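Asks: Have a look at this prediction, sequence included:
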Amino acid sequence: MAAYIPYGAYWSTPFARWQGSLSHLHSMEFLAHTAKKELAARNLDLDLFDFAALGITMIQHHSFYGLPWVTAMMGAEHLPGPTINQVCATGARLVATGMGEIAAGNSEVSLLMSGDKTSNAAQVYYPAPHAPGGAGVTENVMFDNFMDDPFAKCAMVDTAENVARKFGITTEEQHDVALYRHEQYQAALADDRAFQKRYMAAEFEVPDAKYRKTMKVLEGDEGIYPTAPEKMAGLKPMREGGTVTFAGQTHPADGNAAIVMTATEEKAKELSPVPGGPTIKVLSTGSGREDPAFMPAAPILAAKQALERAGLDMAQVDVIKSHNPFAVNDIAFARAFQLDWKDMNNYGSSLIWGHPQGPTGVRAIIEMIEELELRGGGIGLFQGCAAGDTGMAVIVEVR
């Protein structure tokens, strides 16, 4: 069963590089603050919603209370729902969850939200009473997990190196991708950020931690460094004998994003803040899991499944967006489907604007919808990898 997204009933904050202008904010409080303002700006009353889901991957103080706390802070105390973590695939999983609730007849209008931050990650102590002396284990929730998959026994960058070897991907190719993705992102900044303003505030007011005053105004993403071929050429691979440099991977970030979903096309038209806007139909989702330590290749499996479920083949897809934490992701995906990687990720991708985890896929799906609208409609495929050598994909039709 398909679901629908009211055109314009979605948004993203700017993404700020970790330890930047959003690092002082509790991600769940910040999400509630943003969602309340953005819904009001679109004249979407909280009483419209009968289901909501929260995507969060980096634990926060009191995050045990999950979605019900976020909706209560928004003033939607009637609104229940789950808290979801599928690491980097959380955005796609939110879409799949919304579709599932609609298919089960449990929801007519859903609010799918994700707020995350990689700044100041939690330091956790796990008691171990049966260990020698009862000494427990400590963990930096972000750093330690990025650096050590407990099953594959490697860091995430090692999974990129494995895929690079499998597909014969060189450092030079990765740098070519990174440079081209920077150029594509510039198109989103053209004409005073005309593309980004379709879903992001022109001037985003950053609140203080108590939400009493504005500390700063962001005009777009923060912390994206300019680059050049000469600068990249001087970088050494992170692993001895490897290919992946710092230029060929994304940076941690903070931010939030959300999408409204409806059970019917009629309801989507009614709730769209843009009268006469296009119809956005979610056709399918897919997921896949690769061999251990081959994470960047997992979206290939997820995309194949999503295409099969939608009854489509890749030749029918007009726009492809990816969560590409490594440039390796896009090269491997393009080779698997005999595509040109230059035809993917117009207007930007997470390789450039950063990766706050949960919201990353949500923003990419929003940008995909807007690109399809600009081209007059068509089929869009979002795909991305996630920790644990998994991947997810989402296919939408805009007409």
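Replies: Now that the structure is in, tell me what you want to look at. Predicted, not measured: the structure shown is a model, and the values here were computed from it. Numbers count the residues shown, from 1 in each chain.
Asks: Please make it C-alpha for all contacts and neighbour counts, starting now.
Replies: Will do.
Asks: Quick one: end-to-end length of stretch 231-245, please.
Replies: 12 Å (CA to CA, to the nearest Å).
Asks: buried set for it?
Replies: Met232, Lys236, Pro237, Gly242, Thr243, Val244, Thr245 (16 or more other CA atoms under 10 Å).
Asks: ok, and here's another one to check against it:
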Amino acid sequence: MQQAYIVDALRSPTGKRAGSLAQVHPMDLGAHVLKALVARNNIPAEDYDDVIFGAIDAIGPNAGNLARFCWLGAGLPESVPGVTIDRQCGSSQQAVHFAAQAVMSGSQDVVVAGGVQNMSQIPINTALYAAAELGFPDPWTTAESFRARYGEQQLSQFAAAEMIAKKWGFTRADMEAYALESNNRALAAIEAGHFALEVVPYGNFSMDETARRSSLEKMATLQTILPNGILTAAISSQMSDAASAVLVCSEAAVKRYGLTPRARIVHMSVRGDDPVWMLTAPIPATRHALAKAGLRMNDIDRVEINEAFASVSMAWLQELDYDPARTNVNGGAIALGHPIGATGTKLMTTLLHELERSGGRFGLQTMCEGGGLANVTIIERL
């Protein structure tokens, strides 16, 4: 099997909800990162084989195969195709997997994997809400096959995060302490310039605006999301706006265009878990990936696990017995946002740059995804 190399990775700055990117069309935001990626790599634009973009809620400005039109919006050749995929929160991480699989199979040599989401314009589940207005209610509780297996349970990420906190014994105070550390790490990383090489400014907007200067005292005053729950906005990922992209190439392309690969994709897999618990899949998925790759957690120098909720990352850390000091070292989605379709390659971009900054060898990325799924990618810095 051929190797798949990461040649480049970049992202836009992340805008907070109703912030600096709120009025930017998703097509324009995706076009921005694609144009920058092509401009800074020595590959003729017509030689790109495919553009695979993650984006969820394909409605309004997200509809009509957004990947294709992001490429066209960038002024790039009409001959290059594009496809938009939805694996919920893991959509653009799955885009990396599809790109690498195409390269490893020998069918393609130069593939862009990425994603875009403007959640200020299209909040999560907009498509479901729109369908409900047309007379199509919750698809899970109305489907006989789902009810036969899981009963009348509605799938709720908030309920799942609460269940995880209860099962693993995390208090609200525990999770607020975790969230505060995420924000403090993000603020420190921004001030130290750790994101400077990975972010492509959008006009005058040049750096993430999501990290909060908060305190445990302030967090303690927030209202819970669910009645009688412990989950609050402070210990949840932020709805945000961003785009990101990773360039995946074959060895033949590396030689043909005189490229310098920055990392090798060592392993990629996706696994499922209980869809009602929904957010626990990164735990078994990581164990599966390590076994397939012949690695142990001690071999991994840096981890990026998406902080959908504090309880998700905390449970993963506890179960995998991994060092928190090597996990989300520049902050996570609680501080830096979770622009769903873009998050996978956003985290991959940060992971690659962090390995280069720290001199680490192996990096692992995982995230929970709607339906009880989790992608895991392991890369090796070259």
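Replies: Sure thing, it's come through. For clarity, every value in this text was computed on a predicted model and none was experimentally measured.
Asks: still on that earlier bit, quick one: which two of the buried residues of stretch 231-245 of the first structure are the most distant?
Replies: Met232 and Gly242 (15.1 Å; CA to CA).
Asks: mind listing what the aligned residue in the first structure for Met314 of the second structure touches?
Replies: Using TM-score structural alignment, the partner of Met314 of the second structure in the first structure is Ile331. Ile331 of the first structure sits next to Ile169, Gln174, Val177, Trp341 when contact means CA atoms under 8 Å, 6 or more residues apart in numbering.
Asks: rerun at 7 Å
Replies: Trp341 (CA atoms under 7 Å, 6 or more residues apart in numbering).
Asks: Give the buried residues for the helix or strand hosting it.
Replies: Assigned by DSSP states H and E, Ile331 of the first structure belongs to helix 327-336. Neighbour-count burial for helix 327-336 of the first structure flags Ala327, Val328, Asn329, Asp330, Ile331, Ala332, Phe333, Ala334 (criterion: 16+ other CA under 10 Å).
Asks: Can you tell me the number of residues neighbouring Ala196 of the second structure?
Replies: The number of residues packed near Ala196 of the second structure is 16, by other CA atoms under 10 Å.
Asks: In terms of helices and strands, where is it?
Replies: Going by DSSP H and E, Ala196 of the second structure is not part of any helix or strand.
Asks: what's stretch 381-392 of the first structure aligned against in the second structure?
Replies: Residue span in the second structure matched to stretch 381-392 of the first structure, by TM-score structural alignment: 364-375.
Asks: Stretch 350-367 of the first structure too?
Replies: Under TM-score structural alignment, the match for stretch 350-367 of the first structure is residues 333-350.
Asks: hmm, back to that, Arg289 of the first structure: which of the buried residues of stretch 231-245 of the first structure is nearest?
Replies: Nearest member of these to Arg289 of the first structure, counting by CA to CA, is Val244, at 22.2 Å.
Asks: Next one: Asp65 of the second structure relative to Met27 of the second structure, how far apart?
Replies: Not Asp; residue 65 of the second structure is Asn. For Asn65 of the second structure relative to Met27 of the second structure (CA to CA), the value is 10 Å.
Asks: Which one of those two is surrounded by more residues?
Replies: Met27 (23 against 15).
Asks: Name the helix or strand for the more buried one, please.
Replies: helix 26-39.
Asks: That helix vs the first structure, average distance?
Replies: Compared with the first structure after the fit, helix 26-39 of the second structure shows a mean deviation of 2.2 Å (mean CA distance after the TM-score superposition for the first structure).
Asks: Quick check: which helices or strands does the next helix or strand after that helix pack against?
Replies: Counting by DSSP H and E, the next helix or strand C-terminal to helix 26-39 of the second structure is strand 50-54. Applying 3 or more CA pairs under 7 Å, 6 or more residues apart in numbering; DSSP states H and E, one finds that strand 50-54 of the second structure contacts helix 66-73, strand 82-85, helix 91-105, strand 110-118.
Asks: Next, the mean deviation of strand 50-54 of the second structure compared to the first structure.
Replies: Looks like 1.6 Å for strand 50-54 of the second structure (mean CA distance after the TM-score superposition for the first structure).
Asks: buried sites along that strand?
Replies: Asp50, Val51, Ile52, Phe53, Gly54.
Asks: Dump those into TSV; add distance to Gly82 of the second structure as well.
Replies: As requested, the buried residues of strand 50-54 of the second structure are arranged in TSV below (distance: CA to CA, whole Å):
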residue	distance to Gly82 of the second structure
Asp50	6
Val51	4
Ile52	6
Phe53	8
Gly54	11
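Asks: Indicate which one of the helices and strands packed on strand 50-54 of the second structure is closest to Ala281 of the second structure.
Replies: Here helix 91-105 is closest among these (CA to CA), at 14.9 Å.
Asks: just how off-centre is that closest one within its chain?
Replies: Chain-centre distance of helix 91-105 of the second structure: 14 Å, with CA atoms, centre = their mean, to the nearest Å.
Asks: how about that helix: buried residues?
Replies: Those buried within helix 91-105 of the second structure under the rule 16+ other CA under 10 Å are 91-104.
Asks: contacting residues around that helix?
Replies: With CA under 7 Å, 6+ apart as the criterion, helix 91-105 of the second structure contacts 1-4, 52-55, 85, 108-109, 111, 113-115, 248-250, 268, 341-345, 375.
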